[in-house]
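*Asks:* just need the structure, nothing else, for what follows:
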Amino acid sequence: MKLVRFGEAGQERPGLIDTNGDLRDLSAEVADIDGAALAPETLARLAALDASTLPVVNGAPRLGPCVGKVGKLVGIGLNYSDHAAEAGMDVPSEPIVFLKATTAISGPYDDVQLPAGAEKVDWEIELAFVIGTRARNVSKAEALSHVAGYTIVNDVSERAWQAERQGQWTKGKSHDTFAPMGPWLVTADEIADPHDLGMRLDVDGERRQDGSTQTLIFGIDHLVSYLSTFMTLEPGDVVTTGTPPGVGLGMKPQVFLKDGQVMRLEIDGLGVQQQTCVRQPST
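*Replies:* Okay, the predicted model is just below:
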């Protein structure tokens, strides 16, 4: 299934995309696409519905982030071998973990803010997985059974704030709109192999990133197991798994986002998202 949330920001309703590409309203079935809706028994009930009997949503409503009420948004850094090489850094021996503020989450077609005073805002296409059942100290063998589905996250990053302002990466990753999510959550049963997905990002129509999850250093099963030893992963938590090469930081000379530029992101089987960069005025 392709599960979505549609409507104005803060007032999104649950929906699904049927086999014809039509948006159907799920409001009579679940309150939201959130942790409660991602339980295996609820997903099974939704999958058993005859989508043609659900109300069609006419027009072109805004698509919001495909998961609501996200409790934790966890990031993994330097998780592609070719991206580590691009950054001139050693392949990590363990996953590099950081947190993004959940207030950074935005819709897949919402504008991305370039904060006043920020000059090194960068793009990062990432495969994200969403937890469906609580994971605490789980083994790699059972890890994927805790994943409800997959989506795209643009891990937008202000590099100066991330690396030049002391402390942890979180403050370079957490500004409002720095985590566009969607367009939809694709349930895990529809993704045959999350470790074999092509991923592409363009800026103003120019290809910047063209990679594959085949070069992930730590796979989804490893990450679920690893993270669950340090924190309990709850239904609706989102983990974004790293980016392939082609970020602005790695270019020579470095290139960063400017007002009015358009990013387009696509991962095989997970759809397309697109954002326009908008410079925020000084206060």
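*Asks:* contacts, neighbours, all on C-alpha from now
*Replies:* Will do.
*Asks:* can you map out the helices along this structure?
*Replies:* Counting by DSSP state H, the chain has these helices, from start to end: 40-47, 81-86, 140-143, 159-163, 170-173, 220-227.
*Asks:* select, out of those, the one closest to residue 15.
*Replies:* Closest approach to residue 15 among those (C-alpha to C-alpha): helix 40-47, 10.5 Å.
*Asks:* which outside residues touch that closest one?
*Replies:* Outside helix 40-47, the residues that touch it by C-alpha atoms under 8 Å, 6 or more residues apart in numbering are 1, 29, 36, 37, 132, 133, 148.
*Asks:* same question, stretch 97-110
*Replies:* Contacts for stretch 97-110 (C-alpha under 8 Å, 6+ apart): 62-66, 70-77, 168-171, 173-183, 273-276.
*Asks:* quick one: buried ones out of the residues you listed?
*Replies:* 62-66, 70-77, 169-171, 173-183, 273-276 (16 or more other C-alpha atoms under 10 Å).
*Asks:* residue 19: which of the contacts of helix 40-47 is nearest?
*Replies:* If you rank those by distance to residue 19 using C-alpha to C-alpha, residue 1 comes first, at 9.0 Å.
*Asks:* end to end on stretch 261-275, go ahead and measure it.
*Replies:* 8 Å (C-alpha to C-alpha, to the nearest Å).
*Asks:* and it, what's buried?
*Replies:* Buried, per 16+ other C-alpha under 10 Å, within stretch 261-275: 262-267, 269-275.
*Asks:* repeat for stretch 42-50
*Replies:* Buried, per 16+ other C-alpha under 10 Å, within stretch 42-50: 43, 46.
*Asks:* re earlier: show me the two of the buried residues of stretch 261-275 that sit farthest apart.
*Replies:* The largest separation in these, counting by C-alpha to C-alpha, is between 262 and 269 at 21.8 Å.
*Asks:* one more to put side by side:
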Amino acid sequence: MRYYQLGNGDTGRLVVSTGESLYDLTAAKPRLQSFRDLLSAASVAERSPDDVATRHVDAEHELAPNEVDAARTVPVHADEVWAAGVTYQISEAARREESDTPDMYLDVYDADRPEIFLKSTPSRTVGPGEEVGIRGDSEWDVPEPELGIVLYDGRTVGYTIGNDMSSRSIEGQNPLYLPQAKVYDRCCAIGPSVVTDIADPHSLDLSMTIHRDGECVYSGETNTGEMVRTCEELVDCYTAHNAVPELAVLLTGTSLVPDDGFTLRENDEVDIEIERIGTLHNTVTTV
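*Replies:* Predicted coordinates for the structure are as follows:
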């Protein structure tokens, strides 16, 4: 099933798509205002989230697609967003190109231990239709489209789309600047949905387009099967010896990288599409 969150705070609503129709779960069960609420209820009932949601699907609370599209927000309010690096060959090559110490990225790509780092917090994370940020002190900025794993109490419960916004100029100056290149205001976008019934996350088509002044300035596509590591391996590394929060998202690495001469500008429009999950659309602003 596919889940959306509409609105924010006390006015939040949880919507489920059964594939044919959209239903307002909050209207049927007021305590289900968020995806976290659904996961909590499923945990108490010792049922799957989809089982709990199915019980509250009611034709009386069916919604039109345009009602959902107009009000979508971050589909999962994760306590933390973490990310994996250098999990695709294209990412390893791009990091070496930008860096004064290129060999270290090849070492990570081939190593037993993956690169895992804290990416974002709730106040830095935006949803579909919102603005993602490029740093005012950076000259080279790119979006990074990634499959996101949604975890509850350290266990995988679904998948979403993430945009791991990055300053390649800052990271390229020194690898120790990675936190500044990756973690800042509006540095991460999540959405538009969480999908719970993807059997194989390693066979999903992924694409990204960037439009500027109405013209397409970048277009690329790939498949998550190109990932050198498995989602299970990344989750195991993230959760090992770590006090993981109740609800988290783990981004699985950059699968598409614009050419070296490309940098984002204000008002650019970024669209990331992953098969079965949907399209995450964001515009760009300077922060």
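*Asks:* tm score of chain vs chain?
*Replies:* TM-score of the superposed chains, computed with TM-score structural alignment, normalised by the length of the first structure, equals 0.82; 262 aligned residues with a C-alpha RMSD of 2.5 Å.
*Asks:* adding distance to residue 24 of the first structure, write the helices of the first structure out as TSV.
*Replies:* Below are these laid out as TSV (distance: least, C-alpha to C-alpha, whole Å):
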stretch	distance to residue 24 of the first structure
helix 40-47	12
helix 81-86	39
helix 140-143	31
helix 159-163	39
helix 170-173	33
helix 220-227	30
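*Asks:* quick one: closest of the ones you listed to residue 13 of the first structure.
*Replies:* Using C-alpha to C-alpha, the nearest of these to residue 13 of the first structure is helix 40-47, at 15.2 Å.
*Asks:* contact partners for the counterpart of residue 147 of the second structure in the first structure?
*Replies:* With TM-score structural alignment as the criterion, residue 147 of the second structure lines up with residue 127 in the first structure. By C-alpha under 8 Å, 6+ apart, the residues touching residue 127 of the first structure are 150, 151, 152, 153, 213, 240, 241, 242, 243, 267.
*Asks:* any chance of those in a markdown table, with distance to residue 160 of the first structure too?
*Replies:* Converted to a markdown table, these look like this (distance: C-alpha to C-alpha, whole Å):
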| residue | distance to residue 160 of the first structure |
| --- | --- |
| 150 | 30 |
| 151 | 27 |
| 152 | 24 |
| 153 | 21 |
| 213 | 27 |
| 240 | 21 |
| 241 | 21 |
| 242 | 19 |
| 243 | 18 |
| 267 | 28 |
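*Asks:* so residue 18 of the first structure sits right up against residue 26, yeah?
*Replies:* No: here residue 18 of the first structure does not reach residue 26: they are 11.4 Å apart, not a contact under C-alpha atoms under 8 Å.
*Asks:* tell me which of those two has more neighbours.
*Replies:* Applying other C-alpha atoms under 10 Å to residue 18 of the first structure and residue 26 shows that residue 26 carries more neighbours, namely 22 against 17.
*Asks:* name the nearest residue to the more buried one, sequence neighbours excluded.
*Replies:* residue 15 (4.6 Å; C-alpha to C-alpha, 6 or more residues apart in numbering).
*Asks:* the equivalent of that neighbour over in the second structure: neighbouring residues, count only.
*Replies:* Taking TM-score structural alignment, residue 15 of the first structure has residue 15 as its aligned residue in the second structure. For residue 15 of the second structure, the count of nearby residues is 30 (other C-alpha under 10 Å).
*Asks:* ok, residue 15 of the second structure to residue 173 of the second structure distance?
*Replies:* 44 Å.
*Asks:* same question for residue 167 of the second structure.
*Replies:* For residue 167 of the second structure, the distance to residue 173 of the second structure - C-alpha to C-alpha - is 10 Å.
*Asks:* give me the more crowded residue out of the two.
*Replies:* Each of residue 167 of the second structure and residue 173 has its neighbours counted (other C-alpha under 10 Å); residue 167 has more, 25 against 14.
*Asks:* alignment lookup: the more buried one to the first structure.
*Replies:* Superposed on the first structure with TM-score structural alignment, residue 167 of the second structure falls opposite residue 158.
*Asks:* again with residue 82 of the second structure
*Replies:* In the first structure, residue 82 of the second structure lands on residue 74 (TM-score structural alignment).
*Asks:* surely that match touches residue 234?
*Replies:* No: because the distance of 11.8 Å does not satisfy C-alpha under 8 Å, residue 74 of the first structure is recorded as not touching residue 234.
*Asks:* measure how buried the aligned partner of residue 214 of the first structure in the second structure is and give me the count.
*Replies:* In the second structure, the residue matched to residue 214 of the first structure (TM-score structural alignment) is residue 225. Residues lying near residue 225 of the second structure (other C-alpha under 10 Å) number 15.
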